[in-house]
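Chemist: Please work out how this folds:
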Amino acid sequence: MIPPSAQYLEDISDNIDEVNKLKASRAWDEASDFDNNKDKTKFRQYEEACDRVKAFYKEQHEKQTVEFNLKVRASFKKTVRARMGIWEAMELLNTLVDQSDPDTSVSQIEHLLQTAEAIRRDGKPEWMQVAGLVHDLGKLLHIFGSEGQWDVVGDTFVVGCKFSEKNIYPESFKGNPDFRDPVYSTEHGVYKPHCGLDNVMLSWGHDEYLYHVLRNQSSLPEEALYMIRYHSFYPWHREDAYMHLTNANDQRALEAVRAFNPYDLYSKSDDPIDPEKVKPYYQALIAKFFPEIIEW
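Modeler: Model prediction:
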């Protein structure tokens, strides 16, 4: 019997390695494990939130009008605010403290790494780990010169139709000019029933901004882009609001965001992470999904 060649054995070894990688990578939509022992009653406690959080939402709800959203989207298409890589963007974002978040005051880079590491520990695909790593980079808008945090952070909602009672602090929408508009205040507003989320205008913020930045500047799959675009759309993916505007195509997006949300929300109580220790691993992942330089 002729012994197998060294190349043949090497090929078998490589194939075994690939099979082992596939076994170790869980499907993106399998239920998360890491948060099983989390006390979930401690998160998103807006009724007990400090005055800073309540004041933020009052301003956001009063200023996110249809007119503003049309203006800011037109500006987005004309402006490149910076050119830099993903890790550099993470380091730049680290100077921001999110005024809308009642759950944590940790740095932005630490939250991104906590999210990504929770996804990684659960054995989810690399693209989902990367989605966790970058999901809040749209908050760079505040550093680039937004009008305030009210057009960058906070929960997302639909503009151009009646504001849902399932939004956080729904009474504060009464100060929004659209609240009493004869068209914008109706159930469907300017939209057709079940027109789909691609055809409605969400309040402008870091989710929507980052989605538009990355959809043509990354190789992320569609599910990752859903996670980025809708992760702050809590009235929809947590409270089932705005379902009268969604269609069958939005079901995949809903599944993706609900799979992602536990890692974003409940990882905020995890232990601190040293960025330098995990930097080589995530830089290698970044190189797989993004160009060296992103236009922001």
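Chemist: When you work out contacts or count neighbours from here on, use the C-alpha atoms and nothing else.
Modeler: Fine.
Chemist: buried stuff in stretch 36-44?
Modeler: Across stretch 36-44, burial judged by 16 or more other Cα atoms under 10 Å covers Phe43.
Chemist: Repeat that for stretch 51-68.
Modeler: 53-54, 56-66.
Chemist: Adding distance to Ile16 and secondary structure, write those out as JSON lines.
Modeler: Formatted as JSON lines, the buried residues of stretch 51-68 follow (distance: Cα to Cα, whole Å; DSSP: H, G, I helix; E, B strand; the rest coil):
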{"residue": "Val53", "distance to Ile16": "52", "secondary structure": "helix"}
{"residue": "Lys54", "distance to Ile16": "55", "secondary structure": "helix"}
{"residue": "Phe56", "distance to Ile16": "53", "secondary structure": "helix"}
{"residue": "Tyr57", "distance to Ile16": "53", "secondary structure": "helix"}
{"residue": "Lys58", "distance to Ile16": "57", "secondary structure": "helix"}
{"residue": "Glu59", "distance to Ile16": "56", "secondary structure": "helix"}
{"residue": "Gln60", "distance to Ile16": "53", "secondary structure": "helix"}
{"residue": "His61", "distance to Ile16": "55", "secondary structure": "helix"}
{"residue": "Glu62", "distance to Ile16": "58", "secondary structure": "helix"}
{"residue": "Lys63", "distance to Ile16": "57", "secondary structure": "helix"}
{"residue": "Gln64", "distance to Ile16": "54", "secondary structure": "coil"}
{"residue": "Thr65", "distance to Ile16": "56", "secondary structure": "coil"}
{"residue": "Val66", "distance to Ile16": "55", "secondary structure": "helix"}
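Chemist: Would you do the same for the sequence below? I want to compare the two.
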Amino acid sequence: MAPHATDLTPVYEDSADISSTKQKSAAAALEAISDAVDSVNQLRGAISSPQRSHCDTPIDAPPGFTPARDVETFRQYHHACERVKHFYAEQHAKQTVAYNLKARAHFHSASRVRPEMTIWQAIEKLDTLVDDSDPDTELSQAQHLLQSAEAIRKDGKPRWMQLTGLLHDLGKLMFLLPGCSSGQWDVVGDTFPVGCKFDELCIFPDKFEANPDSKHEVYSTKYGIYEPRCGMDDLMMSWGHDEFLYLVLRDQSTLPREALAMIRYHSFYPWHKEGAYREFMAEGDEELLTAVRSFNPYDLYSKGDEVPNVEKLKPYYLELIDEFFPNKVIKW
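Modeler: The predicted structure follows:
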């Protein structure tokens, strides 16, 4: 298990004095990196779902849609590659146990001011992250989330999975909240456990050489601070929008465990795509892995040029939100 973090006091820059122009520019840069990372994951190949009948629309039934475009046209890999390499060099160097303990201590701190807003207000706030320089789409974040949700809905998947499609990127709000992030490197990108050896199946594994934990007497070992088959829930995942949203929703929604896994692990490509870190899986984790793999195509490949009609779809999703969120106002 991870060391206790309550006695650690994080030090963050106060972002309250950042001008709206600078914040918009930083947000656009964040989305550019996020899109570039997604393009690499698209080029690494789609997740193969078990071939099952659509008659009962199980969550692992193959998606009923095909990508709107050839995945290789979503940004050019060779143009994005250097930017992605620079991003992962910073991310891999800075995602340490110490930093992750600080981030969680800050998140759970009683002194942290937690903005309160509904899910739909959060979606509208996330729209400020739209990137005007993105060549793949001119859609807002709300429209991207609706594309994912609508693709799941059209395939007849469970209502909780439809809602998960709508929610899955809301963790990017951490970039707009004071003290919840230190840059792009702890918001987006592939995720991985900290506190144990960085697996060679992580993207750009050589970039971990700059991380001091890679030479730590405990953290650099295969199991590190964990035990074999401890269960995926016990891993301390690298800090980012997946983990942030997971922590927000875990105690404030009635979403099932599979939905929370889709949110927490949708960027955990070393696990759900490459097969790494399976030594930590316990009973019940295979179901979580199936859930995450089933969700992945709706995240990566639902992006297209058809613009969702937000106002037309809003009543349906407001009802869906109310079904799984007993408290209408969420503490972020």
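Chemist: Same list (the buried residues of stretch 51-68 of the first structure) but as CSV, adding distance to Phe179 of the first structure.
Modeler: Shown next, in CSV, are the buried residues of stretch 51-68 of the first structure (distance: Cα to Cα, whole Å):
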residue, distance to Phe179 of the first structure
Val53, 22
Lys54, 19
Phe56, 18
Tyr57, 15
Lys58, 13
Glu59, 14
Gln60, 13
His61, 10
Glu62, 9
Lys63, 11
Gln64, 11
Thr65, 9
Val66, 11
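Chemist: Pick out the most distant pair among those.
Modeler: Val53 and Val66 (23.2 Å; Cα to Cα).
Chemist: all helices of the stretch 101-250 of the second structure, in order?
Modeler: For the stretch 101-250 of the second structure, the helices defined by DSSP state H, counting those that start in this stretch cover 119-126, 141-154, 159-167, 241-250.
Chemist: Give the aligned range of the longest one in the first structure.
Modeler: Spelled out, it's helix 141-154 of the second structure. Using TM-score structural alignment, helix 141-154 of the second structure lines up with residues 108-121 of the first structure.
Chemist: Compare the matching stretch with the second structure and give me the mean distance after superposition.
Modeler: When the second structure is overlaid, stretch 108-121 of the first structure sits 1.0 Å from its aligned residues on average, using mean Cα distance after the TM-score superposition for the first structure.
Chemist: who's in contact with that stretch?
Modeler: The list of residues contacting stretch 108-121 of the first structure from outside it, by Cα atoms under 8 Å, 6 or more residues apart in numbering, reads 34, 90-91, 93-97, 126, 128-136, 263-264, 267-268, 270, 272-273, 275.
Chemist: what about burial for those residues, which qualify?
Modeler: Listed as buried from the contacts of stretch 108-121 of the first structure are 90, 93-94, 96, 126, 128-136, 263-264, 267-268; burial here means 16+ other Cα under 10 Å.
Chemist: Can you report how many residues neighbour the closest residue to Gln76 of the second structure other than its chain neighbours?
Modeler: Counting by Cα to Cα, 6 or more residues apart in numbering, Gln76 of the second structure lies nearest to Ser39, which is 7.8 Å off, once chain neighbours are set aside. When neighbours are counted by other Cα atoms under 10 Å, Ser39 of the second structure registers 23.
Chemist: The one 3 residues further on now?
Modeler: By other Cα under 10 Å, the residues close to Gln42 of the second structure number 19.
Chemist: What is the aligned counterpart of it in the first structure?
Modeler: Counting by TM-score structural alignment, Gln42 of the second structure lines up with no residue in the first structure.
Chemist: pretty sure Gln42 of the second structure contacts Tyr298?
Modeler: No - in this structure, Gln42 of the second structure is not within contact of Tyr298 by Cα atoms under 8 Å, at 11.7 Å.
Chemist: sorry, back to before: and the helices of the stretch 101-250 of the second structure as a markdown table, adding distance to His108 of the second structure?
Modeler: Formatted as a markdown table, the helices of the stretch 101-250 of the second structure follow (distance: least, Cα to Cα, whole Å):
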| stretch | distance to His108 of the second structure |
| --- | --- |
| helix 119-126 | 20 |
| helix 141-154 | 27 |
| helix 159-167 | 21 |
| helix 241-250 | 9 |
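Chemist: closest one to Asp35 of the second structure among those?
Modeler: helix 141-154 (11.8 Å).
Chemist: quick one, that closest one and helix 119-126 angle?
Modeler: Angle, helix 141-154 of the second structure to helix 119-126, by axes from the mean of the first three to the mean of the last three Cα atoms, to 10 degrees: 130 degrees.
Chemist: Next, the residue most central in space within the first structure: secondary structure please.
Modeler: Geometric centre of the first structure, nearest residue: Ile228, 3.4 Å, by Cα atoms, centre = their mean. Assigned by DSSP: H, G, I helix; E, B strand; the rest coil, the conformation of Ile228 of the first structure is helix.
Chemist: Quick one: residues contacting it.
Modeler: Ile228 of the first structure touches 131, 135-136, 207-208, 210-211, counting by Cα under 8 Å, 6+ apart.
Chemist: list the contacts for the closest residue to Ser34 of the second structure other than its chain neighbours?
Modeler: The shortest distance from Ser34 of the second structure to any non-neighbouring residue, by Cα to Cα, 6+ apart, is to Val188 (5.9 Å). Applying Cα under 8 Å, 6+ apart, we find Val188 of the second structure in contact with 30, 33-34, 172, 240-241.
Chemist: tell me which of those residues are still there in the first structure?
Modeler: Shared contacts between this structure and the first structure among these (both residues aligned by TM-score structural alignment, their matches' Cα atoms under 8 Å) comprise 172, 240-241.
Chemist: Against Lys24 of the second structure, how distant is the residue of the second structure positioned farthest from its centre?
Modeler: Distance from the C-alpha centroid of the second structure peaks at Cys55, with 30.1 Å (Cα atoms, centre = their mean). With distances taken as Cα to Cα, to the nearest Å, Cys55 of the second structure is found 46 Å from Lys24 of the second structure.
Chemist: so which strand or helix has the aligned partner of Pro315 of the second structure in the first structure?
Modeler: Mapped onto the first structure by TM-score structural alignment, Pro315 of the second structure lines up with Pro280. In this structure, Pro280 of the first structure sits in helix 275-289 according to DSSP states H and E.
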